[in-house]
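Peer 1: Whatever this is, show me its structure:
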Amino acid sequence: MRQLVLGNLNYSSWSIRPLMVARKVALPVEDVIVPLDFPETSARLKEISPTAKVPLLIWDDVTVWESLAITEWIAEWAPPGSVWPEAPAARAIARAAASEMHAGFSELRSKCPMDIRAREATPEMTEKLAADIARIDALWSNLRSTFGKGGPFLFGRWSAADAFYLPVVTRFRTYGLPLSGAAAEYAAAVLEDPDFLRLEEQAKAEPWWIRYGPDGRSSGFLKPEA
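Peer 2: Here you go, the predicted structure:
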C-alpha cells in the first residue's frame, strides 16, 4: 500500500506541503483525505498513524509521519535536484528556510489560520504579527535576490522551500497582508503555479468547513448550492 494521508486541503497547511512535493516529482502514491475535527477523525487516524495526526506517508512497509520527514523521504526517492537545490550552499539555505517556517511564525499562524478559498478582513496588526510579516517579506526578498536566477521561485527553480511557504502565501492573500516588491512578485508566482491552481480547485470543492472560535475549532458540512 502506498498512500499519502492528508487533512482537508483547504485548511491543513501541514498536509499540503508534502503533497506539493509529492506532486512535483510525480510520486506514485494515492492521496487519502481524512476530514479534520469530526468526532471520528481521531479514531480513524489512530488506526494508521503513530501520532494520530496528518500528514502520513505509507509506503509498503515504511510509515513516515511529519511533513519535513516526509519531504526528506521523497527527496531521497526522487532524482537529485528535484526537491532541494543541487548546489550545496543553496540546498543548505533552502533547508534552513523550510525549517524556520516549520518551527516559527507563531503569531501569523494564530491570527491568520489557513483557509485557501476564503477572503477575510485583515486582523489587528499586533507587534508580533508585524514582526512575522516583516521577517517573511525580508526572507523571500533576500532569497530571490541571492538565489532566484533562472525562475520565479525562492531558489529560481521550484524547491521544497516553496512547498513549505505555500500555506504562508495563501494566508497573505486570504487576509490581505502587505508585501513589498520582490516578495509580492514571488507570492504572485506561487499563486499562478499550475500545481497550486489544481490544489486550489480541490480545496474549493471540498464539502467540509472548519471554524475557529473562543472554544476551539468546530467542523461541519457545507450546504449544497440551491
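Peer 1: going forward, measure contacts and count neighbours with C-alpha atoms only.
Peer 2: OK.
Peer 1: host element of Ser218?
Peer 2: strand 216-221 (DSSP states H and E).
Peer 1: same for that strand, what does it pack against?
Peer 2: The contact analysis (3 or more C-alpha pairs under 8 Å, 6 or more residues apart in numbering; DSSP states H and E) places strand 216-221 against strand 208-213.
Peer 1: what's the strand it packs on in contact with?
Peer 2: Asn8, Tyr11, Pro35, Asp37, Arg217, Ser218, Ser219, Gly220, Phe221, Leu222 (C-alpha atoms under 8 Å, 6 or more residues apart in numbering).
Peer 1: So which of the residues you listed is the closest to Arg171?
Peer 2: The shortest approach to Arg171 among these belongs to Tyr11, at 10.6 Å (C-alpha to C-alpha).
Peer 1: Would you do the same for the sequence below? I want to compare the two.
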Amino acid sequence: MLKLIIGNKAYSSWSLRGWLAVKQSGLPFEEITVPMFDDEWDKRTKGNEFAPSGGKVPILWDDKAVIWDSLAIIEWLADKTGKDRYWPADDAARGMARSMAAEMHSSYQHLRNECSMNVRKQFPAKQLSEPVRQEVTRILQLWAQARARWGTGGPYLFGDFGAVDIMFAPVVTRFVTYSIQVPPFAANYMETILSHPWMQEWISAAQEEPWVIEHYEQTV
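Peer 2: Next up is the predicted model:
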C-alpha cells in the first residue's frame, strides 16, 4: 500500500497537493500526519523516512520508491494509474495544463510569503503589495484562459478535475483566507473547488487538528 507523509492540514499547502494527487489516483494509501516544527517533526525529519526529501513534505512511499515533490507525485501516479486521470486528453489542452501546473510549482513567491496557507482562518481584506497583486492578476488570467478555451465540459479549469486543479487548490484557500476579491467566474471556480468532497474532507480534518503555529495565525 502507498504511504503518504504530510504536514499539518491547516497550514501545509504542498501536503494538500500531494494528498489530492493520491486521492485522485483511486489507490488505497496510508496517511501519516507529522505536525510541523514540534519535537515530533524534528525527530522524524532526521530519520530515514524523511531522508530522501531533505526533511520536507509531502513524501510518497510506494514500496521501495520514494517521491517527495507534489508535482512529481502527480506524475508518478499518472504513470501508474493513467495520465487521463490527471491531464486533459487533447494535446493542446494538456500542453497548457502542464505549463500552468509548472508555473504554479515554481512561481508566485510573493503570494506564498505574504499570504501563507491557513484553512482555519479568514482575515479581513487588506491592502496587498504590488508584487502580490501582480501574481493574483496572473493567476486569474490563467484561470480565465483555461476556462474559456477548455472548460466547457465541466466546472474545473479544463472541464474535469485534474492535476491543474490540484496544483491551484491551495491558492483557492489563500484567496478565501485573505478575502482577496475575484471576478464572478473565479468565485464560481473557487466554490467548485471548495465544495469538492476531498476538499471538504481536508478542511474538516484541519479544524480538528490540535496544533497551532502562531506564525501562520496572523496576517502580515
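Peer 1: What value does the TM-score take for this pair?
Peer 2: Here the superposed chains carry a TM-score of 0.92, computed using TM-score structural alignment, normalised by the length of the second structure; 213 aligned residues with a C-alpha RMSD of 1.4 Å.
Peer 1: hang on, the earlier thing: which bit of the second structure covers the strand holding Ser218 of the first structure?
Peer 2: Per the alignment by TM-score structural alignment, strand 216-221 of the first structure matches no residues in the second structure.
Peer 1: Going by neighbour count, list what's buried in that strand.
Peer 2: Residues of strand 216-221 of the first structure classed as buried: none (neighbour count, 16 or more other C-alpha atoms under 10 Å).
Peer 1: angle of it against strand 208-213?
Peer 2: 160 degrees (axes from the mean of the first three to the mean of the last three C-alpha atoms, to 10 degrees).
Peer 1: Of all the residues in the helix or strand encompassing Glu135 of the second structure, which ones are buried?
Peer 2: Per DSSP H and E: Glu135 of the second structure is located in helix 130-150. Buried residues in helix 130-150 of the second structure, defined by neighbour count with 16+ other C-alpha under 10 Å: Val132, Glu135, Val136, Ile139, Leu140, Leu142, Trp143, Ala144, Ala146, Arg147, Trp150.
Peer 1: The first one is in contact with Asn113, isn't it?
Peer 2: Okay, so that is Val132 of the second structure. No - counting by C-alpha atoms under 8 Å, Val132 of the second structure stays clear of Asn113, with 9.3 Å between them.
Peer 1: can I get the contacts of strand 208-213 of the first structure in a markdown table with distance to Thr63 of the first structure?
Peer 2: Output for the contacts of strand 208-213 of the first structure, formatted as a markdown table (distance: C-alpha to C-alpha, whole Å):
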| residue | distance to Thr63 of the first structure |
| --- | --- |
| Asn8 | 20 |
| Tyr11 | 23 |
| Pro35 | 20 |
| Asp37 | 23 |
| Arg217 | 28 |
| Ser218 | 29 |
| Ser219 | 28 |
| Gly220 | 29 |
| Phe221 | 30 |
| Leu222 | 32 |
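Peer 1: Just the closest of these to Arg198 of the first structure, please.
Peer 2: The nearest one, if we look at the contacts of strand 208-213 of the first structure relative to Arg198 of the first structure and count by C-alpha to C-alpha, is Asn8, at 14.5 Å.
Peer 1: residues near that closest one, how many?
Peer 2: 23 (other C-alpha atoms under 10 Å).
Peer 1: That one - that's part of a strand, no?
Peer 2: No - the assignment for Asn8 of the first structure, made by DSSP: H, G, I helix; E, B strand; the rest coil, is coil rather than a strand.
Peer 1: measure Gln145 of the second structure to Phe185 of the second structure for me?
Peer 2: 11 Å (C-alpha to C-alpha, to the nearest Å).
Peer 1: Identify the contacts common to those two.
Peer 2: With C-alpha under 8 Å, 6+ apart, Gln145 of the second structure and Phe185 have no common neighbours.
Peer 1: Export the buried residues of helix 130-150 of the second structure to a markdown table and append columns for distance to His105 of the second structure.
Peer 2: Shown next, in a markdown table, are the buried residues of helix 130-150 of the second structure (distance: C-alpha to C-alpha, whole Å):
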| residue | distance to His105 of the second structure |
| --- | --- |
| Val132 | 16 |
| Glu135 | 13 |
| Val136 | 15 |
| Ile139 | 12 |
| Leu140 | 16 |
| Leu142 | 14 |
| Trp143 | 15 |
| Ala144 | 19 |
| Ala146 | 17 |
| Arg147 | 20 |
| Trp150 | 21 |
